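> Need a 3D model of the sequence below.
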Amino acid sequence: MTPNKEDYLKMIFELGGDTQLISNKQIVTGLDVSAASVSEMITKLVEQKYVTHTPYQGIKLTAAGQKRAALLVRNHRLWEVFLVASLKYPVDSVHQEAEKLEHATTPEMADRLANMLGEPQYCPHGGVIPDSDGHYIDQSRVPLASLVTGQKAHIERVVDEAAVIDYIHDIDLQINDHFTVVGVDQATITIHQVRTDRDVAVDRVRAAHIFVDPAFNL
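Next up, the predicted model:
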């Protein structure tokens, strides 16, 4: 399915575009679309005043874009919590179901869903859930791909896209996994995972969409 405007806003938000400039390339990788498609959509989002675009520097959400993205993310992540907690879906299979449900969610429905679930703060993939006004707790924007050999950290969240979720499931990475970086090269970043006591080679492209808290010390 071709990503729509809402998908772009959510991806910009996920990548940290609420507080910092992000590149077209990051969006291309995150949504698995062409550079031309990203350029076309960014032009539309600028016209609609959802983002600002500084040539050769990057894209950032405006205040209106940030609130719109936050409420879209709220709907999506509430449904993910519901699917896992109430319907017992596996964590790695809820994203696409939540994608369908979020578009039919009214503000009242989202509020009722949040209340029923006990006002959850995080989705199963570690993403913070904004409140009904679009406010949210700040989260890590430090990608695993930016770490160097010897650094210790734990996985705080991953970009909420099917390809990323499937990838971390396939290599058995989990939210809150603690690790030490033991090797870095052009293709991979290798970590020693505490939970399993094994080394895991993570593709650098995917590692750019895995966000960590590097403050943890073993």
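> Going by C-alpha atoms from here, please, whenever you check contacts or count neighbours.
OK.
> got the contact list for the residue nearest to the spatial centre of the chain?
For the chain, the residue nearest the mean C-alpha position is residue 159 (2.3 Å; C-alpha atoms, centre = their mean). Residue 159 makes contacts with 11, 14-15, 30, 125, 127, 165, 209-211, as judged by C-alpha atoms under 8 Å, 6 or more residues apart in numbering.
> Then residue 71?
So residue 71 contacts 130-134 (C-alpha under 8 Å, 6+ apart).
> same check, this time on residue 13
Shown in contact with residue 13 (C-alpha under 8 Å, 6+ apart): 61, 66, 69-70.
> On the three-state scheme, it is what?
helix (DSSP: H, G, I helix; E, B strand; the rest coil).
> At which residues are the strands of this protein located?
51-54, 58-61, 152-158, 178-184, 188-193, 198-203, 210-213 (DSSP state E).
> With adjacent residues omitted, what lies nearest to residue 46?
Nearest in space to residue 46, with sequence neighbours left out and distances taken as C-alpha to C-alpha, 6 or more residues apart in numbering, is residue 52 at 5.7 Å.
> What segments of this structure are helices?
Assigned by DSSP state H, the helices in the chain fall at 5-14, 24-31, 35-47, 63-85, 95-102, 107-116, 162-170, 204-207.
> Following up with a second sequence; could you model it the same way so I can compare the two?
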Amino acid sequence: MTPNKEDYLKCIYNISISKEKVTNKLVAEIMNVSKPAVTEMLRKLVNSKLIEKDNSKGYTLTEEALILVSNVVRKHRLLEVFLLEHLAYPTNKVHEEAEILEHAVSDFFIDSLDKMLGHPNKCPHGSIIPQKNIILEDDIILLSEALQGKIYYVKRLSAKKEIADYLLGEGIKLGSKIIIKEKSSLGKIIKLEVDELTISLSDHLASHIFLATNNL
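Here you go, the predicted model:
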């Protein structure tokens, strides 16, 4: 599996988490490549039986691809823990560095790293570190999709430094208790209570905050 194919599979998985239809256009925008290049790669992935075309969901990952993505995510998140806890990397730098390293290290290295780290179950951003060869199941939703009046907890923030820094400045951090108080009629502005402090966010910023109904 080439690093490029792994990145495409991760991209499709991440889009599907937000419950958006996975289209050529959306993949091209996120991967920052041309639509013809995306179309060609998706064709190869379909032929390799790693993705399937669905009329309602767009492109979806097969079980084999889900396991591949899960193992790449496992590598990435274990590397983040290592960089933060043993090399003293700043939290906002570990994601970018792990993106580079995840394609370079072997499975044996990652298994050894997992053992050395004491088999951590969460990365520095609060996401679950999946077990090897087990399909990743992050039971999370976007803040922009959260129901009004229900209690949620922040499980992950955007990996984009400028957005994560802004959200932290607004008091939104891992583990924060969030209640949606009000949504505008067009769904563009969301008023929410964060640890008993009321703030307003745009729908765009809300799409960079991941929530769960438990704080485990």
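> Tell me the spacing between the residue nearest to the centre of the first structure and residue 198 of the first structure.
24 Å (C-alpha to C-alpha, to the nearest Å).
> Check residue 92 of the first structure too.
Counting by C-alpha to C-alpha, the gap from residue 92 of the first structure to residue 198 of the first structure is 22 Å.
> For these two, indicate the residue with more neighbours.
residue 92 (18 against 10; other C-alpha atoms under 10 Å).
> re earlier: pick out whichever of the contacts of residue 13 of the first structure sits closest to residue 26 of the first structure.
Relative to residue 26 of the first structure, the closest of those is residue 61; by C-alpha to C-alpha it sits at 14.5 Å.
> what residue of the first structure is the furthest out?
residue 197 (26.3 Å).
> so how far is residue 177 of the first structure from that one?
Where residue 177 of the first structure is concerned, residue 197 of the first structure sits at a distance of 11 Å (C-alpha to C-alpha).
> what's the answer for residue 156 of the first structure, then?
8 Å.
> higher neighbour count, these two?
A side-by-side neighbour count of residue 156 of the first structure and residue 177, using other C-alpha under 10 Å, places residue 156 first with 23 against 16.
> The more buried one and residue 214 touch, don't they?
No: Residue 156 of the first structure lies out of contact with residue 214 (C-alpha atoms under 8 Å); the separation is 9.6 Å.
> can I assume residue 99 of the second structure is in contact with residue 76?
Yes: judged on C-alpha under 8 Å, residue 99 of the second structure makes contact with residue 76 at a distance of 6.6 Å.
> These two: who's more crowded?
residue 76 (25 against 18).
> isn't that one right next to residue 100, touching?
No: between residue 76 of the second structure and residue 100 there is no contact under C-alpha under 8 Å: 9.1 Å.
> quick one: contacts for residue 37 of the second structure?
Contacts of residue 37 of the second structure by C-alpha under 8 Å, 6+ apart: none found.
> show me what contacts residue 193 of the first structure?
177-180, 199-200.
> Tell me which of the residues you listed persist in the second structure.
Contacts from the contacts of residue 193 of the first structure that recur in the second structure, judged by both residues aligned by TM-score structural alignment, their matches' C-alpha atoms under 8 Å, are 177-180, 199-200.
> Look up how far residue 169 of the second structure lies from residue 93 of the second structure.
17 Å.
> More neighbours: which of those two?
Shown here are residue 93 of the second structure and residue 169; by other C-alpha under 10 Å, residue 93 has more neighbours (15 against 10).
> per the alignment, the more buried one corresponds to what in the first structure?
Using TM-score structural alignment, the equivalent of residue 93 of the second structure in the first structure is residue 93.
> Pull up the gap between its match and residue 158 of the first structure, please.
Counting by C-alpha to C-alpha, the gap from residue 93 of the first structure to residue 158 of the first structure is 14 Å.
> Between the helices of the first structure, which one is closest to residue 186 of the first structure.
Checking the helices of the first structure against residue 186 of the first structure by C-alpha to C-alpha gives helix 204-207 as the closest, at 7.5 Å.
> how close does the closest one sit to the second structure?
Superposing on the second structure and averaging over aligned pairs (mean C-alpha distance after the TM-score superposition for the first structure), helix 204-207 of the first structure comes out at 2.9 Å.
> Return the list of helices and strands in contact with that helix.
For helix 204-207 of the first structure, the packing partners by 3 or more C-alpha pairs under 8 Å, 6 or more residues apart in numbering; DSSP states H and E come out as strand 188-193.
> show me what contacts the residue nearest to residue 77 of the first structure when sequence neighbours are not counted?
Closest residue to residue 77 of the first structure in three dimensions, ignoring its sequence neighbours and counting by C-alpha to C-alpha, 6+ apart: residue 123, at 5.3 Å. Residue 123 of the first structure is in contact with 77-78, 80-81, 129, counting by C-alpha under 8 Å, 6+ apart.
> Noted, bye for now.
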